[in-house]
Every structure is written in C-alpha cells, then in structure tokens.
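After the sequence you'll find the predicted model.
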Amino acid sequence: MPSTQIHYDPSTPEFQNELWNVYRTMRDEYPVYHDPGSGFYALTRFADVWAAAADHDTFSSRVAEANDLLPQLIYMDPPRQTALRKLVSRVFTARRVAGMEDDIRNYIRSLIDTIAANGTCEFQHDYAAVIPSVVVGGMIGLDEQHIGPVRAWTEAFIDTTDTNKALEAAVGIYTTFAELLDERRHRPRDDMMTDLINAEIDGQRLSDEELLGFCLLLVLGGNDTTASLIGSGTVLLLRHPEQRDLLLNDESHWPTAVEEMLRFESPTQTLPRTATRDVELHGVHIPADSRVMLVWGAANRDEREFSEPDRFDVTRRAQRHAAFGHGIHFCMGSGLARMEARLALTEWFARFPECELAGDPERITSSWARAYDSVPLRLGGC
C-alpha cells in the first residue's frame, strides 16, 4: 500500500511550486493515479506514458475538450487524423525550416536592438512570446496588425483559472481567421491559409470548421509552447550560472541545452486521452471510457529513464524525452521550435551575457502548461 497521501491538482497556483515532489510520489507510489473527485486516471512513469502515447487504439485522443472547440488534430484519431496531418506536415519539412533560419535570426537581432535601446525588459512578453508569434504568424499568413491580438488570445489558453476567457479567445481567433480565409478565397497569397483552402483529401476540400480548427491549432502550438520554452530556458540558465557559462564558452552545447530545457521544464506538462477498453496497469483497473492524463512533465523527470533527472545539465545527451509527445501526435513543429529556441537564446546571451533577474519570475496557473507570466530582467552590458 502507498505510504504517502497525494492529491494531484495542477489547476491550483500552489501546484506550480510543488509539482516535482508530487510527480515523484505519483511515480513511486501511485504510477496509475486515480483522482477520487473527478475520477480521471494519470500516468506518470516514462515507460507508461511513452507506451500509451503510441497506442492510439487503446488511448484515444477524442476527449471532452473537443466538444468546446472546432475539429483539430490533437483531438482526432486515424484515419482522419492521418490524412489531415499529412497536409500540414509538408510545411514543417527539415529543408523548409532550415531555409527560415537566416530570416529568423535577423528578426531576433532587430528585436534585441529595440530592447537594448529601451534599456529594460520584461523578458516573457517583450521577447520570448514575440518571436514565435511573428514566425508562425508569417507562415500562416497573418499581417502585422493581427499578430499582436492573436498572440494575446493564445496566451489565454495557458491560464486555466478562467475557462470563459479561453473560450472568448477561441471565438476571437475563429472570427479573425474566418475573415482572413474568406479574403484568401478572393485574393490568394503564398501562405498556409491559401494552401489549406486549396488542399484536398480524396478529392474533397476541407470544411470551414476544419480550416478554422487548423488555424487555431497552428497558432496555439506555434506560439505558446515555444514562448514557454524560451522563457523557461532563460530562467534556468540565470539560476544555473555555471551552465550558462559553459554555453558561453562552448556554443557547440546549445542543441543539447535546448533538449535539456525541454526535458527539465516541459512546456506541455500533460494532455488527456480516453481509454477505449478496460486496461490493467500496475494493479489498477482503468475502465473503458475513462479519462486518462499522460503527464509528460512527470515522465521527463523519471529516474527510471534519466540519470539524476532533477539535475539541470546542458551537456546531457538523453536518447529521448517526451516534451514533444510521441506516436501519431508527435509535434510536427518540433524542428521549428528547437531552432527558434536555439536562435532566441544564443542571440540573447551573445548580446546580454551579464543579464540577470530583476525580481522573482511569476508563473502562470495552468492545468496543462509550464510557463511564466513575467520574467523581469536587468540587461547588463549591451
């Protein structure tokens, strides 16, 4: 029998400070956690999360959240998910992403120039959140006047203290993209919106609902998680100056540093699945139709998979981690996110190697995300 009582509730502000201890207890004593109130189950060990993510026949992505939003890939199963994913995956090819590097670097440098001229910085909103919104907005086809409002709306999906705010944000995004998609039908451009309008599956165009669902997912996945990665990665380096100095002295470690940031502070901490059949795991019976949470953040700190998992080490060469998911829902934009984070961090610390925290960063309360709402910085030498 478990020796420690535990209550897993990531929707509370307190959880953001105690999650690593909660996760450790869950992995050790409640590897299949059953919430007594809501009735959901949660998997926290790396091997269990990894296996469940790859078994879409048993752990379906059709979950309750899908009832409040228009159709989107993360809440679909094959064969429709496979066909729709194929349409978007061609946009995120390694060759195309690599071809964007110089433009992204040039934009980042101009943004840094602006911040340097101002002399102060609230890093999360002035820098970390701006870069992915501009990059993904450009790919989708958003003009400059739309990028700021869409970025603000997507941030509402992280903070889960007000579900009405998230639904209002979804309406704002849907309304904006409905107008833009209608405009593209009359005046096509070389952008993703035009490509999606013209795309066909078995001779059929995507429905209006599918188009809007795609657009919402692209801005959510492209904005929030990458912004969280850049913000969390920066705070980690400032709180571990020996790791920052190692990177400043040897830039070859930046790619592994980004992977370690993803593992250590996974931007997406958990996502839901629905059990399609009865499952027995670690002596616990999970009935069919149960809600099952795959807790990526806990899996990425599992000592059964990682040596000294609570040690932040930018030279770590882990064979795998679960920060981008696994299986058919593995993040299509992972290559772009990695590149954006690497460029954002290398350019920032090249310009401001002596920057430091000007106060305690403030975290967002979220049931699924690990993100900062505010990261005040002193720039140091420019």
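That came in fine, so what should we check first? Residues are numbered from 1 along each chain as shown.

Could you use CA atoms for every contact and neighbour count after this?
Noted.

Contacts for stretch 59-74, please.
52-53, 75-77, 81, 84-85, 167, 170, 209-210, 212-214, 217, 272-276, 291-292, 329 (C-alpha atoms under 8 Å, 6 or more residues apart in numbering).

who touches the residue most central in space within the chain in this structure?
Most central in the chain under C-alpha atoms, centre = their mean is Thr225, positioned 2.8 Å from the mean C-alpha point. Contacts for Thr225 (C-alpha under 8 Å, 6+ apart) come out as Pro267, Thr268.

try Thr268
By C-alpha under 8 Å, 6+ apart, the contact set of Thr268 is Thr225, Trp296, Gly297, Ala323, Trp368, Ala369, Arg370.

go on, Glu303?
Glu303 makes contact with Pro309, according to C-alpha under 8 Å, 6+ apart.

count of neighbours near Asp191?
As a burial measure, Asp191 scores 16 neighbours (other C-alpha atoms under 10 Å).

For Ala323, see how far away the closest residue to it other than its chain neighbours is.
Counting by C-alpha to C-alpha, 6 or more residues apart in numbering, Asp191 lies nearest to Gly141, which is 5.2 Å off, once chain neighbours are set aside. As for Gly141, its distance to Ala323 is 27 Å (criterion: C-alpha to C-alpha, to the nearest Å).

One more to weigh against that first structure:
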Amino acid sequence: MSGSLDALTGENLFRDPYPVYARLRREAPVSLFQETGEWFVTRWSDCQTIGVKDALFGPSDSSGRPEARVMGMPNVLSMSGPEHACLRQGIDENLSAEKVNGYIERLARPIVNRFIKSIRERGAADLTTELFEPISVRIIGDFVGFTEVDVDTLTRWFHSLNGGLQRPNDPDAWAACERARNEIDDVMRPIVERVTSKPDHSLTSHVVHGGMAEGKVRGFDEIMPTMRVIVLGGLQEPGHGAANATFGLLQDPAQAVALTVDPAGLAQRAYDEGLRWIAPIGVTPRLAREEFELAGTVIPKGASVAIVLASANRDESRFEDADRFVLDRPRKQHASFGYRPHFCSGHYLSRSIGKIALEEAFSSLPNLRLDPDREVVSKGWRFRGVMNLPAVWDA
C-alpha cells in the first residue's frame, strides 16, 4: 500500500493520473490524498456507493476546498435539498433532450462548420486549440449569453479558472484565475441586469428567473458562484471531450476510418467513449456526514471525499481493456457526468455538440491523422484533456 500512496502526488496526477489510479484501485482503493486532505475513492463500485448515498455523502460546502475559493459559495455543486432543486429548475429549463433537439442544429452546426472552414485549406492544425476548444466556447458562450465576448477571451477564462482549481498554491495560476473571475463578473453584471428586466432564452436568464415564485428573481451575487461553475465546466467539456475522442480515434487508423465512413452513425458512440476514456471532469467532491467504512477503510465524519470519476471509468471490473479507446465497445454507462441529484445538467447538450463536431471534422478533413512531427500533450486531473492535438489531412 505504501508504494501506491507514495505515487499519489499532485505532480504525478497532473502529468498522468491513470497509472496512479490503477495502483490505488489494486492496493488502496480508498486513500487519503495528503496534499489536498481529501479521501480518494477510485473503484467503480465504491464510487457508485458514495454517489448514490446523497444523504450520507452530500455535496461539500467546505470553504477550504479549492472549488469554494475559485467559484464562490454557495453554488450548485455545494447545495442540497429544496434549495438545490429550485436552482436546478432554472439551470435545466432549456437542457432537456427534447429542448436541445429543438435548437441544437441551428445553434451548433453553423459554428462547427465555420471553424472547420477556417482551417480546412491549410492541411494541418492543432485540433484542440484551433478547432474543438473554439467550437465549444463559442456555442456554450452564446448559450450562456456571452454573445459579445470573443473566443480567445472565453478560452482564457476557462483555462484560468481551471488553473486556479488545479494549482491553487501557484501564485501565477491564482493571479490569472483572479483576473478571469473579475472579468467574468464585469461582463455578467450588465447581462444579469438586462435579463432581470427583460427575460430572454439565454441560460443566464433561466438561472435568474427559473423556479422562482411570482415576482421573485435571483440576484447577481446569488447566481455568480453557480455561473462560474457553468463557465468552467460548460466551456471546456464539449471541446475537450471531442479532442479526447479524436485522439483515441487517431491512435488507431482503423477506428478513424470507421468514423470517416459512417460519421453520422458512429460520432455519438465515439464522443461517449472519449468521455469514458479521458473524463474531462475527473473528480466530484462530497462531504461525509457520518463515519463510514468502505473497502476496509473508515472515512471519518466530516471528511472531504473525492469521487474519482476518471478512475471509475478505467476500472477493469467494469470495462474490459479499460485503458484503450474502443469505438465499438459494448454500451455501458460511464461516470463522467456524475451522480444524481448532481448529475450534470448539460450532459445532453455536451453530447450533442460533441457528436456534431466529430461528424463534421471526420467528414470534412480527408485522411485525418496525427501529425508525426509534433507532440500530443495531455495534462490535468481535476480537469483533464488533450490540450494539444496536432493533426494533418489531405487539403
């Protein structure tokens, strides 16, 4: 056990958490991560146990967690009970499968095609930074109400918030996070004022008004912690999910060819497997309201617990050959969207954006393949993605 705990360091996790998680699942499936003071739960079955026991392992409202410092409190991830359910009414208003199916084509496909057109004739690009991230932030940015904010700024915002979460003791990372927080607040304030008096179809408007009694609205200070959660998770997940899936596909030319031949039929399966293989959001926090024994280890009352979604998705007892991206893997639910009642509100929108992005990329970029002369870079553990995905195609 000591060897596995020795490997559990922030540096190892940030570089590549998956070998660390594999050792923990084998040797110490419930382990205290000393650097953050949280108990890591790494096996599929144990993550399920914690995830469904919401009364016993509720959302963490600790002001000491990095999420509290970056997002502010209370936010949608820290709430429970009627207060959480009321807020989720506003967030979820326009995110059901039925609602998404009604607007996704006109929202997403023109944006996807515009960014593909901007790189198609070059025959080479970093598919993360020049295609999938811009697609993701533009679509979600417009959906939230950031229609006047440019792509570069939106991208910098989510990277900066991410840096504050993953490297809270790095002065440069925290300074960038603070700048992003202040800029987001400055942009959001007039948007909130506008939609308070004149509601529209943006997500911000739904958060201000949704679930509230007649004549009541949520104010700026009340919604901003939750809006920061949405900005970070929403802006980055569809883009990194698509990049992760594309990297998995391009590592195996036969799988890439299969998607090229049938993009409409296989793109959703590819995106979902990418979410399992590299979970964009790797950890979800909980708080132990009572002492609880799990996998032979006692988690103390009041302890901070991390459900390691990324590890659950690679658990060998759940997924055969779990470390490989497998396009035709038998369908099984993965853990990347978390557990109810905190199951990700935007899961269907994310999956729909990812499907369209993969469909169009593999349809429009002939003989798409990894660039042999440039390095693919992946990093992170609370949030992880293929940060640089250099590729070439026949222009």
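Nice, I can see it. These numbers were taken from a predicted model, which means no experiment stands behind them.

Pick out whichever of the contacts of Thr268 of the first structure sits closest to Phe352 of the first structure.
Thr225 (23.6 Å; C-alpha to C-alpha).

Please identify the residue in the second structure that aligns with that closest one.
Alignment note (TM-score structural alignment): Thr225 of the first structure maps to Glu237 of the second structure.

how much space is there between its match and Gly219 of the second structure?
In terms of C-alpha to C-alpha, Glu237 of the second structure sits 27 Å off from Gly219 of the second structure.

same question, Ala176 of the second structure
26 Å.

Compare neighbour counts for those two and give me the winner.
Neighbour count, other C-alpha under 10 Å: between Ala176 of the second structure and Gly219, Ala176 has more, with 18 against 15.

For the counterpart of the more buried one in the first structure, pull up the helix or strand it's in.
In the first structure, the residue paired with Ala176 of the second structure is Lys165, using TM-score structural alignment. Lys165 of the first structure belongs to helix 163-186 when assigned by DSSP states H and E.

neighbours around Phe157 of the first structure, how many?
For Phe157 of the first structure, the neighbour count with other C-alpha under 10 Å is 22.

do the same with Arg320 of the first structure
Arg320 of the first structure: 11 neighbours (other C-alpha under 10 Å).

In which helix or strand does the aligned residue in the second structure for it reside?
Counting by TM-score structural alignment, Arg320 of the first structure lines up with Gln333 in the second structure. Per DSSP H and E: Gln333 of the second structure is located in neither a helix nor a strand.

before we move on, the earlier item: out of the contacts of stretch 59-74 of the first structure, which sit inside strands?
Among the contacts of stretch 59-74 of the first structure, the ones falling in strands (DSSP state E) are Pro272, Arg273, Thr274, Ala275, Arg291, Val292.

Spatially, which two of those are the most separated?
Greatest spacing in those, by C-alpha to C-alpha: Pro272 and Ala275 (10.0 Å).

Now do the shared contacts for these two.
Joint contacts of Pro272 of the first structure and Ala275 (C-alpha under 8 Å, 6+ apart) are Arg291, Val292.

for the stretch 1-150 of the first structure, what spans make up the helices?
Assignment of helices within the stretch 1-150 of the first structure using DSSP state H, counting those that start in this stretch yields the ranges 15-29, 46-54, 80-89, 94-98, 101-118, 123, 130-140, 144-155.

what about those, which gets the closest to Thr315 of the first structure?
That would be helix 46-54 among the helices of the stretch 1-150 of the first structure, by C-alpha to C-alpha, at 20.9 Å.

ok, Glu200 of the first structure touching Glu210?
No. Distance between Glu200 of the first structure and Glu210: 12.0 Å, which falls outside the contact criterion (C-alpha atoms under 8 Å).

sorry, back to before: check contacts around the match of Ala176 of the second structure.
Here Lys165 of the first structure is in contact with Ala156 (C-alpha under 8 Å, 6+ apart).
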